[in-house]
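J.: predicted model and sequence below, questions to follow.
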Amino acid sequence: ALARPRDIVRLADGDVIDLEAGLVRRRIHSRDHIMYGFNGQYPGPLLHVPEAATITVNFTNSIPWPTTIHWHGLRLDNASDGVPGVTQDPVEPGGTFRYTVHFKDPGVYWYHPHHREDILKDLGLYGNMLVEPRDPGYYGPADREEFLMLDDFLMAGDEPMPFGEERTTHAFMGRFGNLFLVNGEPNYELEVTAGEVVRLYVTNVSNTRTFNLSFEGAGGRPPPRIKVIGTDVGAFEREEWVESIVLSPAERYIVHVRFDEPGEYTLLNRIQGIDHLGGVFFPETDTLGTVRVVAAAPADAETSGAPAAFDTLRTNLPAAREIALYRDQFDLPIDRELTFTLETTGIPYIVQRLMRFDSAYFHPVEWSGTMPMMNWNSSSQEVRWIVRDPATGAENMDIEWEFEVGDVVRIRLHNERRSFHAMQHPFHIHGQRFLVLARNGVPNENLAWKDTVLLPAGTTTDILLEITNPGRWMAHCHISEHLEAGMRMLFTVNP
């Protein structure tokens, strides 16, 4: 049978759910392919839970790879974090594991493998989690909610581009796809009523692509206004109007959109590519889907108050008050630093020369795969991505940071510009949360709690890490191929 669209599973505190990673059949451009999914669904079930709930997940692995489930962004018990070799052994084919999953914070989260995720996640093992705030007005009023999981998949003609069984391929830039997917399907479609305020929970589940998401009206219609409400671990201090939403891999954003006029609107990924060898920029626009807006019937008179409230930018007082408790820490000295770079060995001479020539300029964000053959030929045998502690010289899994519960740590993150192929890194920290204080010395004026931050090439980013959760935790680049090529570290939090 074909993979089914995801179910919405509403769970209460103390509930139990079974999740099985198994084979599914996917139809892409009229051809069937065997891929992976949770519970026969693609994406996996959407878990809808109340804030502060704890559930039990009985996991069964029915795929031919060992795997785990990582509960991305949750501040849960360390033993259930799903990191093989750190918090648990990989679940072998046919094996089972029981996770205790606690949902401490409101927000939108997601689950995915943490073993060879360059393959297993890319083939469909991912799903969303929505943690409903205790306060029903936390995000402000909306008429409906929609969940968008953004992905891309790399096809070679009518077949998926082969993966590397022993080691990751595409190690330089990550595996950019050429088939765009929303909720696992190309050509996403949504129908809404004119005047409705739609809350979109948007998650980037791609291996490497950073999206720049926007809408465009057909026939000269103006695009709808987009209001940013929240991100990874809850709400921003203040709502803001934006023209587009930039999401690096693993980031989430919560936005409100109101389509005022009937008609069609396209959901776009609009970016600027670069021809590395020619040294020229070119625009790229990818169509992800279509929103059809139908006229409101007279019976659909406004009842929610959402359309009127949409025109006002409000301050989220609970979020702002909580963040205010940490403002006296914002200007303290830097406690720790990390540098992001890479090393190469055994790269063919012609590739070395081309890459050196190319290094005269790098996009702060590599938006698309403009060097596909050089990228495909690079594996984790030739490319080693590095996170380095400049204070000690320790790299990747040799870094030994130690904290105590209750610490608040200011960390400076340097993404080295003068490396062999500088590239952005979406940096994810397990089990804790942090505030992005500044980029290149410019303070961030509107804060929200995060678990993943985009580090453009050549930039310096300051974060304030709140240490609340004991255990051994991983931090890593969330470009799947960079993770597999070494860019990961551990830190210990003592009770």
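T.: That came through fine. Residues are numbered from 1 along each chain as shown.

J.: from here on, contacts and neighbour counts on C-alpha atoms
T.: OK.

J.: longest helix in this structure, please.
T.: helix 349-358 (DSSP state H).

J.: how much space separates V86 from M397?
T.: 11 Å (CA to CA, to the nearest Å).

J.: coming back round to it: list the buried ones in the longest helix of the chain?
T.: M355, D358 (16 or more other CA atoms under 10 Å).

J.: so how far is the very next helix or strand once past it off the chain centroid?
T.: Where DSSP states H and E defines the elements, the next helix or strand beyond helix 349-358 is helix 372-376. Centroid displacement of helix 372-376 relative to its chain, using CA atoms, centre = their mean, to the nearest Å, is 23 Å.

J.: which other helices and strands contact helix 372-376?
T.: The contact analysis (3 or more CA pairs under 8 Å, 6 or more residues apart in numbering; DSSP states H and E) places helix 372-376 against no helix or strand.

J.: so what's the gap between the longest strand along the chain and the chain middle?
T.: Criterion DSSP state E: the longest strand present in the chain is strand 280-294. Centroid separation for strand 280-294 versus its chain: 20 Å, with CA atoms, centre = their mean.

J.: now it: buried residues?
T.: Neighbour-count burial for strand 280-294 [16+ other CA under 10 Å]: D286, T287, L288, G289, T290, V291, R292, V293, V294.

J.: right, and out of those, which lies closest to G94?
T.: Distance to G94 across these (CA to CA) is lowest for L288, with 36.2 Å.

J.: in the stretch 301-450 of the chain, which spans are helices?
T.: 306-310, 317-324, 349-358, 372-376 (DSSP state H, counting those that start in this stretch).

J.: out of those, flag the one nearest L464.
T.: Between the helices of the stretch 301-450 of the chain, helix 317-324 lies closest to L464; by CA to CA that is 10.9 Å.

J.: for comparison:
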Amino acid sequence: MRVLRRRWTAALLAAGLALLAGCSSVGPAGPAAGGGDGAAPVDTAGSEMATAPAILRPDANGEIRLVAKPARLEVAPGVEKEVWAYNGSVPGPEIRVKQGETIRVRFKNELPVPTTIHWHGYPVPNEMDGVPGVTQNLVKPGEEFVYEFKATVAGTYMYHSHQESAEQVDRGLYGALVVEEPESAYDRDFALILDEWTKAGESNAEPAGTGMDHGSMGGMSGQSSQGTEAQGMQGMQGMQGMQGMQGMGDMPGMSGDTNHDGMGSPQDMSMPMHTMQYDIFTINGKSGSLVQPLTVTEGERVRIRLINMGYLRHDLHLHGHSFTVVARDGQPVAGGRPLKDQLISIAPGERVDIAFTADNPGTWYLEAHDAGAAAASGMKVAIAYEGASQQTDQPNETAQLPVVDLLNYGQDEQGPFTLDQEYDVQYTMELGTGMGENGVIYTINGKTFPDTPPIRVKEGDLVQVRIVNRSPTDEHPMHLHGHFFQVLSRNGKPLTGAPVIKDTLNVKPGEEYVIAFRTDNPGNWVFHCHELHHAAGGMVTQVLYDGYVSNVQPEPDARPE
């Protein structure tokens, strides 16, 4: 953990005052691009332009090779960004393996800073999980590390940096991991990664004129979190027009649109400052006309794996076709009813797989219908039928459409857990937003990591967790490493439909969920918000197995948020 060296509180106040004054600048220009706190400057002189992500399978020796290094990326027409890329592409290569294969990834770090790789959603052995200071030591510049694990569970996953991840992921260190079933039921299979970028600034980590370091936004400081959400607010009171900042991390007086389901949305004007900066929305690293179409042939069965690697929830609309949801967070959904002209909502860290039959020749869009200030124009991809010569569709991203309730969907059947069974461990996780000594903090049970109370377990325990979001406007997509969990209830009502098995659950303001899981993967595992700025601000805890001994050595530069 670290002491914050940048005055985020002052930057936040300056941002709020500038917004109230109608100014576009929120503070003095920040340091040169490349600066996480204490990070080496990034020299991109001579960096190559990033390429389109390739599909990468194990070589003849059973290995997959990844190299992280600086590059440049055209994210939108005429907009280039300095990025950090795996194998020269953003996203990184789409890693595909067959279920049952051993995944062996030889990773080399050619960045100017240390890093790691986390295999998001996958139940890897603890020492392969990629969390610095918790499950492994840092991979320093010039070093190599070999990740190895068995591909036991088919589905859609992803990989990304877990060192200063709010910054390193923002710079482009992420990719798709697809574990294929032995036999596919589909003729076409596409993976689409959603993300957000900024036009301003050379890199995505610190837009010009903000003076903010996204990797330094809050209480991951090594100091005690010193308690509650109200802390540090006294100095904020009495400022004209700033009352809306009391007790929350959002900007003053900015409450606005709600999303299509009536719940508060981070895409409206209640967004925190760091998310308000995003103004380019990408699919596989490209926006608008740069997004490559998906080619299909009439009669084919098509699977699209939607992956949200950004920091905003996105609502996707498939034009011109009925479809079904076939997986949530990589786990299959049986008996889903056909859907048409309804939105699929995907929060940060989540994955949703949809399937359809290509039975309507022409060119059709799959596009975001996000609401409010961050409406994601440019986050659209054309589905183009081979041989179809005419444009049959137009974007309609402003249309308000119903959102599918993915937690009550599919064939109703019994899952592995129930609400009324006996549990060995029960834990209540209250999520909050507030102000600390160094700025905005995001808390679990009133504390920021590393002072958050852990979930202590033994191997074989049945664990029930009650998650409550006390934040006034922030959504918190909570992600558990190393395990799948079943979602049992929302706001006191048991779920219906196919059992909801996930690793990431979006908890909106005021919502309450009960989840359950079995401790079948010994180790020390983090459980955190996957809006990674919130994790950087303290919203992290751990699941700690009794008797597990880690070989990780303490490192002052390890920042596992």
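T.: It's in. Keep in mind that this is a model prediction, so the values were computed, not measured.

J.: thinking again about what came up before, which one among the buried residues of strand 280-294 of structure 1 gets closest to T339 of structure 1?
T.: Using CA to CA, those come closest to T339 of structure 1 at D286, 32.8 Å.

J.: residues in contact with the alignment partner in structure 2 of the closest one?
T.: In structure 2, the residue matched to D286 of structure 1 (TM-score structural alignment) is S377. Contact partners of S377 of structure 2, counting by CA atoms under 8 Å, 6 or more residues apart in numbering, are I280, F281, G288, A368, E397.

J.: try 7 Å this time
T.: F281 (CA atoms under 7 Å, 6 or more residues apart in numbering).

J.: same check, this time on E511 of structure 2
T.: Here E511 of structure 2 is in contact with V468, N469, N491 (CA under 7 Å, 6+ apart).

J.: reformat the residues you listed as CSV; add neighbour count.
T.: Shown next, in CSV, are the contacts of E511 of structure 2 (neighbours: other CA atoms under 10 Å):
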residue, neighbour count
V468, 24
N469, 23
N491, 12
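
J.: give me the subset of these lying in strands.
T.: Checking those against DSSP E, those in strands are V468, N469.

J.: from the contacts of E511 of structure 2, which is closest to I346 of structure 2?
T.: N469 (18.1 Å).

J.: need the counterpart of that closest one in structure 1.
T.: In structure 1, N469 of structure 2 lands on N415 (TM-score structural alignment).

J.: its match reaches A457, doesn't it?
T.: Yes. With contacts counted by CA atoms under 7 Å, N415 of structure 1 reaches A457, the gap being 5.4 Å.

J.: if I've got this straight, I64 of structure 2 is in a strand?
T.: Yes. Looking at I64 of structure 2 with DSSP: H, G, I helix; E, B strand; the rest coil, it is inside a strand.

J.: was I right to think it contacts R104?
T.: Yes. Under the criterion of CA under 7 Å, I64 of structure 2 makes contact with R104 at 6.1 Å.

J.: which non-adjacent residue is nearest the residue nearest to the spatial centre of structure 1?
T.: Per CA atoms, centre = their mean, the C-alpha nearest to the average position across structure 1 is that of A250, at 1.2 Å. Excluding the flanking residues, the one nearest A250 of structure 1 by CA to CA, 6 or more residues apart in numbering is N204, at 5.3 Å.

J.: what about the counterpart of that neighbour in structure 2, how many neighbours?
T.: Taking TM-score structural alignment for the superposition, N204 of structure 1 sits opposite N308 in structure 2. N308 of structure 2: 23 surrounding residues under other CA atoms under 10 Å.

J.: swap in L332 of structure 1?
T.: For L332 of structure 1, using other CA under 10 Å, the count is 10.

J.: ok, R10 of structure 1 next?
T.: So R10 of structure 1, with other CA under 10 Å, has 12 neighbours.

J.: so it makes contact with P50?
T.: No. Applying CA under 7 Å, one finds R10 of structure 1 not in contact with P50, separated by 9.0 Å.

J.: where do the contact lists of these two overlap?
T.: With CA under 7 Å, 6+ apart as the test, R10 of structure 1 and P50 reach no residue in common.

J.: now stretch 357-375 of structure 2: buried residues?
T.: In stretch 357-375 of structure 2, counting by 16+ other CA under 10 Å, buried: 357-358, 361-375.

J.: thinking again about what came up before, where in structure 2 does the longest helix of structure 1 align, residue-wise?
T.: Counting by TM-score structural alignment, helix 349-358 of structure 1 sits on no residues of structure 2.

J.: and that helix, how far from the chain's centre?
T.: Distance, centroid of helix 349-358 of structure 1 to centroid of chain: 31 Å (CA atoms, centre = their mean).

J.: hang on, the earlier thing: tabulate the helices of the stretch 301-450 of structure 1 (TSV), appending distance to M161 of structure 1.
T.: Conversion of the helices of the stretch 301-450 of structure 1 to TSV gives the following (distance: least, CA to CA, whole Å):
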stretch	distance to M161 of structure 1
helix 306-310	44
helix 317-324	44
helix 349-358	21
helix 372-376	10
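
J.: select, out of those helices, the one closest to M35 of structure 1.
T.: Taking the helices of the stretch 301-450 of structure 1 one by one with CA to CA, helix 372-376 is closest: 21.0 Å.

J.: surely A15 of structure 2 forms part of a strand?
T.: No. When classified by three-state DSSP, A15 of structure 2 is found to be helix rather than part of a strand.

J.: look up how far D250 of structure 2 lies from it.
T.: As for A15 of structure 2, its distance to D250 of structure 2 is 11 Å (criterion: CA to CA).

J.: those two: who's more crowded?
T.: D250 (27 against 23).

J.: number of nearby residues for the counterpart of T519 of structure 2 in structure 1?
T.: Mapped onto structure 1 by TM-score structural alignment, T519 of structure 2 lines up with I467. Residues lying near I467 of structure 1 (other CA under 10 Å) number 19.
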